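Undergrad: What follows is a predicted structure for the sequence shown.
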Amino acid sequence: MPDELLTNPRAERVKAVRALASRSVRRRSGTFLVEGPQAVREAVGPGAPRVHDVYLTPAAARRHPEIVEGAHGVGARVRTGTPEVLEAMSPDAQGVVAVVDQVRADLDDVLAARPRLVAVLAHVRDPGNAGTVLRAADAAGAGAVVLTASSVDVHNPKAVRSTAGSLFHLPVVSGPELPEVVARLRAAGLTVLAADGSAPHDLDDLLDVAGTAPAGVPDLAAPTAWVFGNEAWGLREEDLALADAAVRVPLRGRAESLNLATAAAVCLYASGRAQR
């Protein structure tokens, strides 16, 4: 059972949990905040980073006994708090939060596993977009996600919420520069494709020839790394030049463009289908 009931929303412990919304605090502590039953359930599952503390309201503890059991199973401290305490920790708690060690994957380890599909986020600044792409990559069967040095912190609370727990399902590498990432992915045998709205290659055309692509045409059936750029300006010319080819998602209707997360989901699922 949970250890104790916390009743003071101004307690130092509560303030310390709330402070994890700050990137500087996360950097110093090496931990981050996981909010909501779905994400915390995944955080206390197998293969996730170390969980230090799980906080629940009494009602949430009764409603989600699997979270309490999972937290005890991974050696986390479990504490209950009043709804006011959980609200003070996070307005997005939904009655449950956890303090967890940051997710740190190494690119060498990722490549040693010989992934067939990787998503690379270059200069992606919006945490909701980053989290949603990570969730789409997980759903499409990607082997890893890489966020370059200029991208958002994947431990940003909005990014974590947007992953809906997928942050704990696949390796996430943060920090390397894009040229290094591309060079190492290519050396590991992956074709590097840049998603770009004005690219010469049409994604549907590539799907039509997947597995039988002629010379000079990217083969979606081959191991592939997709590079996705900034929400506002996409990929810079120097970034596009790093890729083996640039690919556009066809727009059949009157929409001017797709947002980053939607375009990434389309591209990743196209590769996932071609690689079946």
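TA: Here it is on my side, so go on.

Undergrad: Please make it C-alpha for all contacts and neighbour counts, starting now.
TA: Noted.

Undergrad: right, and residue 147 touches residue 118 too?
TA: No. Judged on CA atoms under 8 Å, residue 147 makes no contact with residue 118 at a distance of 10.9 Å.

Undergrad: ranges for the strands of the chain?
TA: For the chain, the strands defined by DSSP state E occupy 5-6, 31-35, 51-56, 77-81, 96-101, 117-121, 144-147, 172-174, 191-195, 201-202, 224-228, 245-248.

Undergrad: Dump these to CSV, plus distance to residue 209.
TA: Supplementary listing: the strands of the chain in CSV, determined by distance: least, CA to CA, whole Å:
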stretch, distance to residue 209
strand 5-6, 60
strand 31-35, 42
strand 51-56, 46
strand 77-81, 53
strand 96-101, 44
strand 117-121, 18
strand 144-147, 25
strand 172-174, 31
strand 191-195, 16
strand 201-202, 11
strand 224-228, 15
strand 245-248, 14
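
Undergrad: Turn those into JSON lines, columns for distance to residue 163 and mean neighbour count.
TA: JSON lines is the format used below for the strands of the chain (distance: least, CA to CA, whole Å; neighbours: other CA atoms under 10 Å):
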{"stretch": "strand 5-6", "distance to residue 163": "29", "mean neighbour count": "18"}
{"stretch": "strand 31-35", "distance to residue 163": "11", "mean neighbour count": "27"}
{"stretch": "strand 51-56", "distance to residue 163": "18", "mean neighbour count": "24"}
{"stretch": "strand 77-81", "distance to residue 163": "23", "mean neighbour count": "21"}
{"stretch": "strand 96-101", "distance to residue 163": "15", "mean neighbour count": "24"}
{"stretch": "strand 117-121", "distance to residue 163": "14", "mean neighbour count": "27"}
{"stretch": "strand 144-147", "distance to residue 163": "12", "mean neighbour count": "26"}
{"stretch": "strand 172-174", "distance to residue 163": "12", "mean neighbour count": "22"}
{"stretch": "strand 191-195", "distance to residue 163": "21", "mean neighbour count": "24"}
{"stretch": "strand 201-202", "distance to residue 163": "28", "mean neighbour count": "18"}
{"stretch": "strand 224-228", "distance to residue 163": "17", "mean neighbour count": "26"}
{"stretch": "strand 245-248", "distance to residue 163": "25", "mean neighbour count": "20"}
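
Undergrad: one more structure, for comparison:
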Amino acid sequence: MTKTSGRVKTARKLARRAFRAEHREFLADGPKAVEGALSVPGCVVEVFATPAATATYADLRAAAPAWTLVDEAALASLSEAVHPQGVVGRCRFVDRPLDHLLAHGTPPLVVVCADVRDPGNAGTVIRTADAAGADAVVLAGSSVDAYNAKTVRATVGSLFHVPLAVEPDPAAAVGRLRAAGLTVLAADGAGEVDLDDAADDGLLTRPTAWLFGNEAWGLPAELAALADHRVAIPIHGRAESLNLSTAAAVCLYASARAQRSRART
């Protein structure tokens, strides 16, 4: 199949956010992303692959509902990678409404990204949430599209491991999380609670939703005010601050460590 083939041309349109939103489908580029997508029942619609990749990834072919051979030019037209790896999956959206994620009790650890615009940051936060054992990630407000190719690539497959919700109203998301029994902690450099103190005082052992803001201007004051506490990461050196993905890693691992320590006692 060539890049002028009908199915390839239709799949290529998924590079546009409006087309993705209309059809609730996206492209997962590379074997790691396709492997992750195949772990979610019903997610993968079709996999496009070159003959060489087909020989290399026989296990993916065996698991795929449909496997379409394409030439190198067709595969390259579906991939935004500088060096495509020969496999691209056409997948269904994996997000669910936040209320659906909260329907089975209070999750111990949730991540909320409010107005996070950089796809690399959003993807890295999703990957970090997966690594820390978080129960869900919420992309709220005008956050970047979770299905942007750069976001998907930055998750390195974690998009398919962590339940995801997309909520247009960050304040409403915070309200529903609090109503579900979670303590909302806003990561804020000017916060009144030091992260180390929060760990020592047992605050982090509670079911927690961490609230992170935009890379450039952080959390709006009115949104931070809805949190139960504003928590600052201590800066011991001369750095002005931490970037979003690093701050998320520090906070999430602090919560994961505290919750697991409590579970062992």
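TA: Yep, it's here. Values in this document were obtained by computation on a predicted structure and should not be read as measured data.

Undergrad: returning to what we had before: so which of the strands of structure 1 is nearest residue 129 of structure 1?
TA: strand 117-121 (9.9 Å; CA to CA).

Undergrad: Which residue numbers in structure 2 does that closest one align to?
TA: Under TM-score structural alignment, strand 117-121 of structure 1 corresponds to residues 109-113 of structure 2.

Undergrad: Check the mean deviation of the matching stretch from structure 1.
TA: Stretch 109-113 of structure 2, aligned to structure 1 and superposed, deviates on average by 0.3 Å (mean CA distance after the TM-score superposition for structure 1).

Undergrad: distance of residue 85 of structure 1 from residue 76 of structure 1?
TA: 19 Å (CA to CA, to the nearest Å).

Undergrad: Which one's more surrounded, these two?
TA: Neighbour totals were compared for residue 85 of structure 1 and residue 76, and residue 85 leads with 23 against 20 (other CA atoms under 10 Å).

Undergrad: Spatially nearest residue to the more buried one, not counting backbone neighbours?
TA: Closest residue to residue 85 of structure 1 apart from its sequence neighbours, by CA to CA, 6 or more residues apart in numbering: residue 9 at 4.4 Å.

Undergrad: So the one you found sits against residue 88, correct?
TA: Yes. With contacts counted by CA under 8 Å, residue 9 of structure 1 reaches residue 88, the gap being 5.7 Å.

Undergrad: What distance do you get for the equivalent of residue 91 of structure 2 over in structure 1 to residue 39 of structure 1?
TA: In structure 1, the residue matched to residue 91 of structure 2 (TM-score structural alignment) is residue 100. According to CA to CA, residue 100 of structure 1 and residue 39 of structure 1 sit 11 Å apart.

Undergrad: and if you look at residue 229 of structure 1?
TA: If you measure residue 229 of structure 1 against residue 39 of structure 1 using CA to CA, the figure is 26 Å.

Undergrad: Same check on residue 175 of structure 1?
TA: 23 Å.

Undergrad: Counting neighbours, what do you get for residue 148 of structure 1?
TA: Neighbourhood size, residue 148 of structure 1 [other CA under 10 Å]: 22.

Undergrad: Can you find the partner of it in structure 2?
TA: Using TM-score structural alignment as the criterion, residue 148 of structure 1 maps onto residue 140 of structure 2.

Undergrad: which residues does that match contact?
TA: The contact partners of residue 140 of structure 2, by CA atoms under 8 Å, 6 or more residues apart in numbering, come to 112, 113, 114, 115, 166, 167, 168, 169, 170, 173.

Undergrad: Please repeat the previous calculation with a cut-off of 10 Å.
TA: Residues near residue 140 of structure 2 by CA atoms under 10 Å, 6 or more residues apart in numbering: 112-116, 165-174, 213.

Undergrad: cool, residue 31 of structure 2 as well?
TA: If you count contacts by CA under 10 Å, 6+ apart, then residue 31 of structure 2 has 37, 49, 53, 57, 60, 85, 86, 87, 88, 89, 156, 157 around it.

Undergrad: Was I right to think residue 15 of structure 2 contacts residue 147?
TA: Yes. With contact defined as CA atoms under 10 Å, residue 15 of structure 2 reaches residue 147; the gap is 9.3 Å.

Undergrad: Between the two, which contacts overlap?
TA: What both residue 15 of structure 2 and residue 147 touch, as defined by CA under 10 Å, 6+ apart, is the set 26, 27.

Undergrad: In terms of neighbours, single out the busier of these two.
TA: Set residue 15 of structure 2 next to residue 147 and count neighbours by other CA under 10 Å: residue 147 wins out with 26 against 18.

Undergrad: ok, so what distance separates the more buried one from residue 159 of structure 2?
TA: With CA to CA as the criterion, residue 147 of structure 2 and residue 159 of structure 2 are 9 Å apart.

Undergrad: And for residue 198 of structure 2?
TA: The spacing between residue 198 of structure 2 and residue 159 of structure 2, counted by CA to CA, is 29 Å.
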